[in-house]
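> Whatever this is, show me its structure:
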Amino acid sequence: MAPEPLQAPITPIDAPTTGTISIVQNRDLIELDGVVEAVRVADHGGSPAVEADFVDGTGQLRLVWLGRQKIAGICEGVGIHIEGRVGDCSGVRTVFNPRYVLTSPSDD
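Purely as a prediction, here's the structure:
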């Protein structure tokens, strides 16, 4: 009988961090729920970008969608579920082009 080849167990190296912003580190792949606190259009390398401050009661992240001037549904007070990778942009924890699902309407 031939010996079976050794195979290491498969573990997800890039499993998303879920929970709260307070435990998020740079380079983490995240999946979080929170609220958009503020929205603005900014310039990133000569192109427009929608920036949103995302909070969950334990901290804050900046969300940036590059090449956009407006995103339907993204407004102050809206609940949102996001997925993406955290980076550092000028000392601010930032997620560029996060995937998102609106979870509640704004209070407007």
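> rest of the way, CA atoms for contacts and neighbours
Will do.
> could you say what helices and strands the one helix or strand Arg62 maps to packs with?
Element membership of Arg62, judged by DSSP states H and E, is strand 60-66. Counting contacts by 3 or more Cα pairs under 8 Å, 6 or more residues apart in numbering; DSSP states H and E, strand 60-66 packs against strand 47-55, strand 92-96.
> Let's see this one next, to set against the first:
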Amino acid sequence: MTTEERTGFRGFLSRLTATDSELDAEKLQRDSAKCGAVPAGACHRGQIVSVSGRLRTVAYTPRTNLPTLEADLYDGSDVVTLVFLGRRSIVGIEPGRQLTARGRIAIRDDRKVIYNPYYELEAPR
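The predicted model follows:
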């Protein structure tokens, strides 16, 4: 058996025994790599990146001076929180939606954050 055949067989077995969430994470990572995005797990503070994935949660956070919409973008490797300052809602920004966001990574409460990112929504599937 060649190395390629063994790798294929091992890959088959790992997919067969993987959980749905593990398979979903692998698919998100493949899709993210196809569009040229940086994996969220490899992003560092101060770096300007393009990240692509699925929105897990979207929450309006009322602040005393400034309303804030926060959305957690998961790409299969890590989560980046997208923070839209001064917004209560944005059409199309909803849980389960695929998008690509661009901006500078910041760290807030040990979480990766992009403030007011540029974003592109993918067509709903």
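> mean per-residue distance, the strand holding Arg62 of structure 1 to structure 2?
Superposing on structure 2 and averaging over aligned pairs (mean Cα distance after the TM-score superposition for structure 1), strand 60-66 of structure 1 comes out at 0.4 Å.
> Buried residues, stretch 60-78 of structure 1. List them.
Buried residues in stretch 60-78 of structure 1, counting neighbours by 16 or more other Cα atoms under 10 Å, are found at 60-66, 70, 74-78.
> so where do the strands sit in structure 1?
17-18, 29-44, 47-55, 60-66, 79-89, 92-96, 99-104 (DSSP state E).
> how much distance is there from stretch 108-125 of structure 2 to the middle of the chain?
Averaging C-alpha positions (Cα atoms, centre = their mean, to the nearest Å) puts stretch 108-125 of structure 2 7 Å from its chain's average.
> And for stretch 104-111 of structure 2?
With Cα atoms, centre = their mean, you get 14 Å for stretch 104-111 of structure 2.
> what's that stretch aligned against in structure 1?
Here stretch 104-111 of structure 2 aligns to structure 1 at residues 85-92, judged by TM-score structural alignment.
> Phe96 of structure 1 contacts Leu63, correct?
Yes - using Cα atoms under 8 Å, Phe96 of structure 1 makes contact with Leu63 at a distance of 6.0 Å.
> Overlap in contacts, the two.
Common contact partners of Phe96 of structure 1 and Leu63 (Cα atoms under 8 Å, 6 or more residues apart in numbering): none.
> Enumerate every residue touching the residue lying closest to Arg102 of structure 2 once chain neighbours are set aside.
In space, Arg102 of structure 2 comes closest to Ser50 once its chain neighbours are excluded; the distance is 4.3 Å by Cα to Cα, 6 or more residues apart in numbering. Ser50 of structure 2 is in contact with Gly36, Ala37, Val38, Thr100, Ala101, Arg102, Gly103, counting by Cα under 8 Å, 6+ apart.
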